[in-house]
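Chemist: show me the folded form of this:
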Amino acid sequence: MNKFIFTIFIFLNIGTATVFAQEKTTAVLVAKDTLKSNDIDPLTPAKAAFYSAILPGLGQAYNKKYWKIPLVYGALGTSIYFYIDNNRQYIQLRDAYKRRLEGYTDDKFAFLSDSRLITAQRGYQRNRDLSALLTVALYALNIIDANVDAALLQFNVDENISIRPTIYPNDVTFKTNVGLTLNYNF
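Modeler: Next comes the predicted model:
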């Protein structure tokens, strides 16, 4: 009976030692994998683009590129200003032309003929539409900038990767040769 209990005791100790060893090895491999995957977050560019879509400049703040925020607001503010100004001028010219069609000539554009009034109205309408298109394009550019910048922040610029131009003499003619060396250190 003692031999049977001793054999079971030995078998259980060897079995648990093997199980513990396997768990330890697996835990070490998992720990190494998770350390590498924590360096790169694939959702960071999407988050930056989402933040910039909600509020222009917020994606740049998320990327810690605070100097770009005034540029974003300056560009968007300027294009919105020109949209509002051109729209105001267009409405004034349109209303003046409508009053002329009704027979009134006491508007502030009395010095313009009807054809000049229509031409000016079309010019301000075109400029207003271009300003609206520019505003939308700058808004999209804000989102794209935040997305690309967040993606490039995760780009590997390690010192183990380097390209160095070298100048070395030719062994036969002893003239200088120019070459490019790509070094990667493991």
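Chemist: please make it C-alpha for all contacts and neighbour counts, starting now.
Modeler: OK.
Chemist: longest helix in the protein, please.
Modeler: helix 114-153 (DSSP state H).
Chemist: show me what contacts the spatially most central residue of the chain?
Modeler: Nearest to the mean C-alpha position of the chain, by CA atoms, centre = their mean, lies residue 147 at 2.0 Å. Contact analysis of residue 147 by CA atoms under 8 Å, 6 or more residues apart in numbering lists 45, 46, 47, 48, 49, 59.
Chemist: what helix or strand is the last one on?
Modeler: This points to residue 59. In this assignment (DSSP states H and E), residue 59 forms part of helix 58-62.
Chemist: same question for the fourth one.
Modeler: Remark: residue 48 resides in helix 44-54, with elements defined by DSSP H and E.
Chemist: distance of residue 166 relative to residue 176?
Modeler: 10 Å (CA to CA, to the nearest Å).
Chemist: nearest spatial neighbour of residue 183, skipping sequence neighbours?
Modeler: residue 162 (5.6 Å; CA to CA, 6 or more residues apart in numbering).
Chemist: isn't that neighbour right up against residue 184?
Modeler: Yes - under the criterion of CA atoms under 8 Å, residue 162 makes contact with residue 184 at 6.7 Å.
Chemist: what is the neighbour count of the closest residue to residue 107 other than its chain neighbours?
Modeler: Nearest residue to residue 107 in three dimensions, chain neighbours excluded: residue 96, at 6.2 Å (CA to CA, 6+ apart). Residue crowding around residue 96 was assessed by other CA atoms under 10 Å; the count is 23.
Chemist: now the other sequence, so there's something to compare against:
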Amino acid sequence: MNKIFYIVLLLFLFGNQSVFSQKIGDALKAKDTLKLREIDPLRPTKAAFYSAILPGLGQAYNKKYWKIPIVYGAIGSSLYFYIDNNKKYHKVRNAYKRRLLGFNDDQYQYLDDNRLVQAQRFYQRNRDLSLMISVGLYILNIVDANVDAHLIQFNVNDKLSFQPEVYPNEINYKPNLGLTLNYKF
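Modeler: Presented below is the predicted three-dimensional model:
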């Protein structure tokens, strides 16, 4: 019984919210100056193209400016790790090559030849993984701009409503929980 009380209370609080918003919406209808926007079918393509040219440009085209630092932070950090691992890989590789030539004056004197080979594989694997992550984040940037441009044009207005409802069962009169989705033309 306690559980049903909380469900009814929750539905009452959130279910009546549409009634209040509908009353406010009716009061403001006379002042509504918004017109339906025309749908531009090329907008998602433009946003994806701009993001492909310069990461973050598609987000700026969609006027989602807060996403631009996230795009540059993600791609920039993965490129940083790519460059860092590439430098370390080449340092260890050059040290190993010098060891094969008979020189022991490198900065890795505490490592034997086998450990230098393992270090090369480690940095090479991390470098390749960082490059794949960079490419993945670049593609994700393009997909985000495209999807965001699609969703900007999605029609959300007062004609759509979603309202939870509690009604009694006709056989045993226990409360049932239901959801109603209405669309008015």
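Chemist: if we can go back for a sec, which other helices and strands does the helix holding residue 48 of structure 1 contact?
Modeler: Judged by 3 or more CA pairs under 8 Å, 6 or more residues apart in numbering; DSSP states H and E, helix 44-54 of structure 1 is in contact with helix 58-62, helix 114-153.
Chemist: of all those, which lies closest to residue 171 of structure 1?
Modeler: Smallest distance to residue 171 of structure 1 across the helices and strands packed on helix 44-54 of structure 1 (CA to CA): 42.2 Å, for helix 114-153.
Chemist: helices or strands up against the very next helix or strand once past that closest one?
Modeler: Going down the chain from helix 114-153 of structure 1, the next helix or strand is strand 161-169, by DSSP H and E. Secondary-structure packing of strand 161-169 of structure 1 (3+ CA pairs under 8 Å, 6+ apart): strand 176-184.
Chemist: report the inter-axis angle for the strand it packs on versus strand 161-169.
Modeler: 160 degrees (axes from the mean of the first three to the mean of the last three CA atoms, to 10 degrees).
Chemist: what is strand 176-184 of structure 1 packed up against?
Modeler: strand 161-169.
Chemist: off-centre distance for the strand it packs on?
Modeler: Centroid displacement of strand 161-169 of structure 1 relative to its chain, using CA atoms, centre = their mean, to the nearest Å, is 33 Å.
Chemist: which residue numbers in structure 2 does the helix or strand just after the helix holding residue 59 of structure 1 align to?
Modeler: Per DSSP H and E, the first helix or strand lying C-terminal to helix 58-62 of structure 1 is helix 68-102. Taken onto structure 2 by TM-score structural alignment, helix 68-102 of structure 1 occupies residues 67-101 there.
Chemist: identify each buried residue in the matching stretch, please.
Modeler: The neighbour-count check on stretch 67-101 of structure 2 (16 or more other CA atoms under 10 Å) flags 67-68, 71-72, 74-75, 78-79, 81-82, 85-86, 88-89, 91-93, 95-96, 99 as buried.
Chemist: what's the answer for stretch 120-136 of structure 2, then?
Modeler: Under 16+ other CA under 10 Å, the buried positions of stretch 120-136 of structure 2 are 120, 123, 124, 126, 127, 129, 130, 131, 133, 134.
Chemist: please apply the same query to stretch 17-27 of structure 2.
Modeler: Neighbour-count burial for stretch 17-27 of structure 2 [16+ other CA under 10 Å]: residue 18.
Chemist: that one aligns to what range in structure 1?
Modeler: Alignment of stretch 17-27 of structure 2 against structure 1: no match, by TM-score structural alignment.
Chemist: so how far is that stretch from its chain's centroid?
Modeler: 32 Å.
Chemist: hang on, the earlier thing: and the helices and strands packed on helix 44-54 of structure 1 as CSV, adding distance to residue 21 of structure 1?
Modeler: Formatted as CSV, the helices and strands packed on helix 44-54 of structure 1 follow (distance: least, CA to CA, whole Å):
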stretch, distance to residue 21 of structure 1
helix 58-62, 44
helix 114-153, 39
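Chemist: closest one to residue 2 of structure 1 among those?
Modeler: Short answer: helix 114-153, nearest of the helices and strands packed on helix 44-54 of structure 1 by CA to CA, at 67.0 Å.
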